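>>> Sequence and predicted model, in that order:
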Amino acid sequence: MSTFRTLASADAPVRVIQVGAGGMGQAWLHNDRANPDVELVGIVDLNLEAARAGAEVYGSPSLPVSTDLLSLVASVEPDAILDITVPVAHHPVTTDSLFAGLPVLGEKPAAQNVAEALSLAAAAEVTGELFMVSQSRRYNDQLVAYRQQAGLLGSLGTVSTQFAKAPHFGGFREEMDNVLLLDMAIHPFDSVRYLLDRDPIAVYCESYNPSWSWYRGDAAASAIFEFEGGIRYTYDGSWCAPGLETSWNGAWRLSGSQGSALWDGDHEPTVEVTDSASRPVAPAESGAADLPTLPSVGDGIEGSLAAFVSSLRTGAVPDGEVHGNVMSLAMVEAAIESKESGSRILIDDVLSRAYETALATEKRDDVRAQLESWSSVRGALQAVAVSA
């Protein structure tokens, strides 16, 4: 049963306004143009010249543009909003859109902190509109195949991701606190939740900045997460690791009672299943040869936009729906709290503190009342089942 309003037409293009026309916004404008199921009907940006430049990028210079979202909504009457703004703007843009009766597809993270993300989950409940976070690296056919292979490994025990890149971004990233954890680690954190189909319990994390780093904040981190069922996930990442770099998706290893699987992040994953004496068995005997080829989920933001459109037409809950996505942001917040305190942090404690903050800071009475109706935060987040 759908938990959000679907569109009346199952085949007409979805008419969208995009909010944000900066660097990432321009990538999305190309994405909008390439999707035949989407019609861009307006662009909003605080910089009107950036909005006009975005219309040029989209290929429609006369496209309506504005610095004010709600006025443009009233003018062009879109079906949905794409929020491609900076994290600090995600909460106000998404809240205004949901209460204007419009579903939202927003860039990650859902909000700048877990408290704001909980507010947005409650706002989606109050309005009956879909809020989906574009956790774009989850849309990867190789990751889907890797999850299939996990089913051959028996009882799962350990997962690890090694991430090593050396990008010189310039700009705000090089001045951020906790730049790796805040800006990049949410991708593998979200992917491991998908891979295991389980949620995290606790984390211990340390972060640091190598002597040669060109970042002001910590550009490297190591974290150990405990997941439901006693599974351990280890993340070891650096954004100032020149030479022999990994994929942007990282290099993965997954081990269970009956074997292991590897994924280098750029090519098809591989699996080796063993017998009771830990000897490799042939693919035909392991079941690997019988894994079905699943429909493509698309790639990156292309896949997330297609999933958003499909959900609005069918009512199927997409990967990235806000209730399911909050826990990925909670992993980031818990890892930062752990490295600052030097102690192991329980995810439920992070959720509890964020919930109290959300109640104390919420400006809308209807959203606060919805938050107060939750019997538990984890229970409320798990109430919306995410489709596979």
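Great, that's in hand.

>>> going forward, measure contacts and count neighbours with C-alpha atoms only.
Will do.

>>> Show me where the stretch 51-200 of the chain has its helices.
Remark: helices assigned in the stretch 51-200 of the chain by DSSP state H, counting those that start in this stretch are 69-76, 87-99, 114-127, 141-150, 179-183, 186-196.

>>> Make CSV out of the ones you listed and add distance to residue 327.
Output for the helices of the stretch 51-200 of the chain, formatted as CSV (distance: least, CA to CA, whole Å):
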stretch, distance to residue 327
helix 69-76, 29
helix 87-99, 17
helix 114-127, 8
helix 141-150, 19
helix 179-183, 14
helix 186-196, 8
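
>>> Just tell me which of the ones you listed ends up closest to residue 260.
Ranking the helices of the stretch 51-200 of the chain by proximity to residue 260 (CA to CA) places helix 141-150 first, at 8.1 Å.

>>> what inclination does that closest one have with respect to helix 186-196?
Angle, helix 141-150 to helix 186-196, by axes from the mean of the first three to the mean of the last three CA atoms, to 10 degrees: 40 degrees.

>>> any idea how far helix 141-150 is from the chain center?
18 Å (CA atoms, centre = their mean, to the nearest Å).

>>> for stretch 41-60, same thing?
Counting by CA atoms, centre = their mean, stretch 41-60 comes out at 25 Å from the chain centroid.

>>> so who does the closest residue to residue 371 other than its chain neighbours touch?
Of all residues not flanking residue 371 in the chain, residue 122 sits nearest, at 6.0 Å (CA to CA, 6 or more residues apart in numbering). Counting by CA atoms under 8 Å, 6 or more residues apart in numbering, residue 122 touches 367-368, 370-371.

>>> And the residue positioned nearest the centre of the chain, how far from residue 156?
Compute the mean C-alpha point of the chain, and by CA atoms, centre = their mean the closest residue is residue 135, 2.6 Å away. To residue 156, residue 135 is 24 Å away according to CA to CA, to the nearest Å.

>>> Use this one as the comparison:
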Amino acid sequence: MVKAIQIGLGHWGFSWTKEVIPNVPTIEMVGYVDSNPEALARAQSELGIAEDKCFLSLDAAMQAVEPVLAICTLRTEAHYPVVKQCLELGLNVIVEKPFASTIAQAKELVALAKARGRVLMVSQNYRFQPAPIAAAELIASQKFGAVNLVSIDFRRHAPSQGYRYWDMPDPLLADMSIHHFDLMRMVLGDEPKRVSCRTWNPAGSPFGFHPIGVATLEFEKGTIVSYRGSWMSSGPVTPWAGEWTMDCAEGEIIWTSRDHFMGKAGPDRLALRARDQDAVPMPLGAVALADRMGTLNAVAKVIASGSVPPHFSSGADNLHSLALVQATILSASRGGDWVEIAEIMQ
């Protein structure tokens, strides 16, 4: 078991404390850190966490306990300084996405983790689901040959679904699409080359910034991805990972993932359609620890064994997913002009 502390017990952090961490048997919690005493008091009263495991600062926690891993579940703007402090203290880190606000900050954290010989993982939880894992394996094995075109649709109506971050900049690209961008890289086993993106905010929208966007993404091997996302859609709700159609030389791979919505939940789905044939559903293997539990378990296993599994979202790997977010935002600000990923990475 890996001894860990959690830093950040706010709204999303508390969800980690309650729903994720207790279900990962490879983790032994030795401390919880939050600068807000009310957050610590809530963890104690609602979850029965011992008072002597709760600290108002990372320094206080490090004086009292000896963790190996920091689980960083803070607001985005706090990721960089806190992760940097953790790495400087010799801790391994798993952090929520995006793991930094800029590419420069992200590169600095990756370099620091490498210099200190520590694991830095970004919790890209959508990777730990049956459908994208199966799709990645099918693409890697050339089930239907080379991939020509990938079409992805994400549809939600935020005003009627409990959305709360109306003033967040880039609520589609930065808050939601990073999941889809990261899955593109994982499933295709390829890196993006350039992107073109347009975003907009419809009349009557409660959003302060653009909740709808379309993007064309070109990957290094030549695959083109057509991506359409909306937080203001009145159409049929898609699963959180979106609806994917992967058009290959000899057939299609069609899949969806994370199909849960307002108390309802359904399994991941994947179907194969050979050229000129009907689609045939493909059975999917179970994932022992899915979603955020999967990311936390993965980082614990890497720390314990030193062996890095397939699809592990290290900080170095995640630089490319963060670059996709930055590139689409920049393209949208330029009216849809093509933006080279190399420009962003520099």
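Structure's in. What do you need? Just so we're clear, the structure is a prediction, and the values are computed from it rather than from any experiment.

>>> picking up where we left off before, was I right about the residue nearest to the centre of structure 1 contacting residue 305?
No. Applying CA atoms under 8 Å as the test, residue 135 of structure 1 and residue 305 come out as separate, 10.6 Å apart.

>>> Where do the strands of the stretch 101-250 of structure 2 begin and end?
All strands of the stretch 101-250 of structure 2, identified by DSSP state E, counting those that start in this stretch, fall at 120-122, 147-155, 192-200, 212-219, 224-230, 243-248.

>>> what stretch of structure 1 does the second one fall on?
Counting by TM-score structural alignment, strand 147-155 of structure 2 pairs with residues 156-164 of structure 1.

>>> what's the mean deviation for that stretch versus structure 2?
Aligned to structure 2 and superposed, stretch 156-164 of structure 1 gives a mean residue distance of 0.8 Å (mean CA distance after the TM-score superposition for structure 1).

>>> Find the nearest non-adjacent residue to whatever residue of structure 1 lines up with residue 123 of structure 2, please.
Under the alignment (TM-score structural alignment), residue 123 of structure 2 maps onto residue 134 of structure 1. The spatial neighbour of residue 134 of structure 1 that comes closest, neighbours along the chain excluded (CA to CA, 6+ apart), is residue 107 at 5.1 Å.

>>> counterpart of the one you found in structure 2?
Using TM-score structural alignment, residue 107 of structure 1 sits opposite residue 96 in structure 2.

>>> show me the contacts for its match.
72-74, 76, 79, 122-124.

>>> quick one: which of those residues has the most company?
residue 123 (30 neighbours; other CA atoms under 10 Å).

>>> Which residue in structure 2 aligns with residue 306 of structure 1?
Residue 306 of structure 1 maps onto residue 297 in structure 2, by TM-score structural alignment.

>>> gap between whichever helix or strand that match is part of and the chain center?
Element membership of residue 297 of structure 2 [criterion: DSSP states H and E] is helix 291-305. Offset of helix 291-305 of structure 2 from its chain centre (CA atoms, centre = their mean): 14 Å.

>>> so the helix or strand following that helix aligns onto which residues of structure 1?
Next in sequence after helix 291-305 of structure 2, counting helices and strands by DSSP H and E, comes helix 315-333. Under TM-score structural alignment, the counterpart of helix 315-333 of structure 2 in structure 1 spans residues 322-340.

>>> again with stretch 55-66 of structure 2
If you align by TM-score structural alignment, stretch 55-66 of structure 2 falls on residues 66-77 of structure 1.

>>> For the matching stretch, buried residues please.
66-67, 69, 72-73, 77 (16 or more other CA atoms under 10 Å).

>>> And for stretch 205-213 of structure 2?
For stretch 205-213 of structure 2, by 16+ other CA under 10 Å, it's 207, 209-213.

>>> likewise stretch 46-60 of structure 1?
48, 50-55, 57-58, 60.

>>> try stretch 349-369 of structure 1
Result for stretch 349-369 of structure 1 [16+ other CA under 10 Å]: buried residues 350-351, 354-355, 357-359, 362, 367-368.

>>> circling back: ok, so of the contacts of residue 96 of structure 2, who is nearest residue 251 of structure 2?
Looking across the contacts of residue 96 of structure 2 and measuring by CA to CA, the closest to residue 251 of structure 2 is residue 124, at 28.5 Å.

>>> Give me the nearest residue to that closest one, chain neighbours excluded.
In space, and not counting its chain neighbours, residue 124 of structure 2 is closest to residue 313: 6.5 Å by CA to CA, 6+ apart.

>>> What are the neighbouring residues in contact with the one you found?
Residue 313 of structure 2 neighbours (CA under 8 Å, 6+ apart): 121-124.

>>> ok, now with 7 Å
Contacts here follow CA atoms under 7 Å, 6 or more residues apart in numbering; on that basis residue 313 of structure 2 touches 121-122, 124.

>>> So it versus residue 191 of structure 2, what's the distance?
Distance from residue 313 of structure 2 to residue 191 of structure 2, by CA to CA: 14 Å.

>>> shared neighbours of these two, anything?
Counting by CA under 7 Å, 6+ apart, nothing touches both residue 313 of structure 2 and residue 191.

>>> Residue 173 is in contact with residue 216 of structure 1, correct?
No. Residue 216 of structure 1 lies out of contact with residue 173 (CA atoms under 7 Å); the separation is 8.9 Å.

>>> intersection of neighbour lists for those two?
Common neighbours of residue 216 of structure 1 and residue 173 (CA under 7 Å, 6+ apart) do not exist.

>>> returning to that earlier point: how much does the match of helix 315-333 of structure 2 stray from structure 2?
Looks like 0.4 Å for stretch 322-340 of structure 1 (mean CA distance after the TM-score superposition for structure 1).

>>> What are the buried residues along that stretch?
Quick answer for stretch 322-340 of structure 1 (16+ other CA under 10 Å): 322-339.

>>> roughly how far is it from the heart of the chain?
The answer for stretch 322-340 of structure 1 is 12 Å, by CA atoms, centre = their mean.

>>> now stretch 78-86 of structure 1
On CA atoms, centre = their mean, the centre of stretch 78-86 of structure 1 falls 16 Å from the chain's centre.

>>> can you check stretch 70-86 of structure 1 too?
That offset, for stretch 70-86 of structure 1, works out to 21 Å (CA atoms, centre = their mean).

>>> ok, now stretch 86-105 of structure 2?
On CA atoms, centre = their mean, the centre of stretch 86-105 of structure 2 falls 14 Å from that of its chain.

>>> Quick check: end-to-end length of it?
The first-to-last residue distance of stretch 86-105 of structure 2 comes to 15 Å (CA to CA).

>>> again with stretch 89-100 of structure 2
18 Å.

>>> quick one on the thing from earlier: now the buried residues of stretch 66-77 of structure 1 in TSV, with distance to residue 271 of structure 1?
Output for those, formatted as TSV (distance: CA to CA, whole Å):
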residue	distance to residue 271 of structure 1
66	51
67	51
69	49
72	51
73	50
77	50
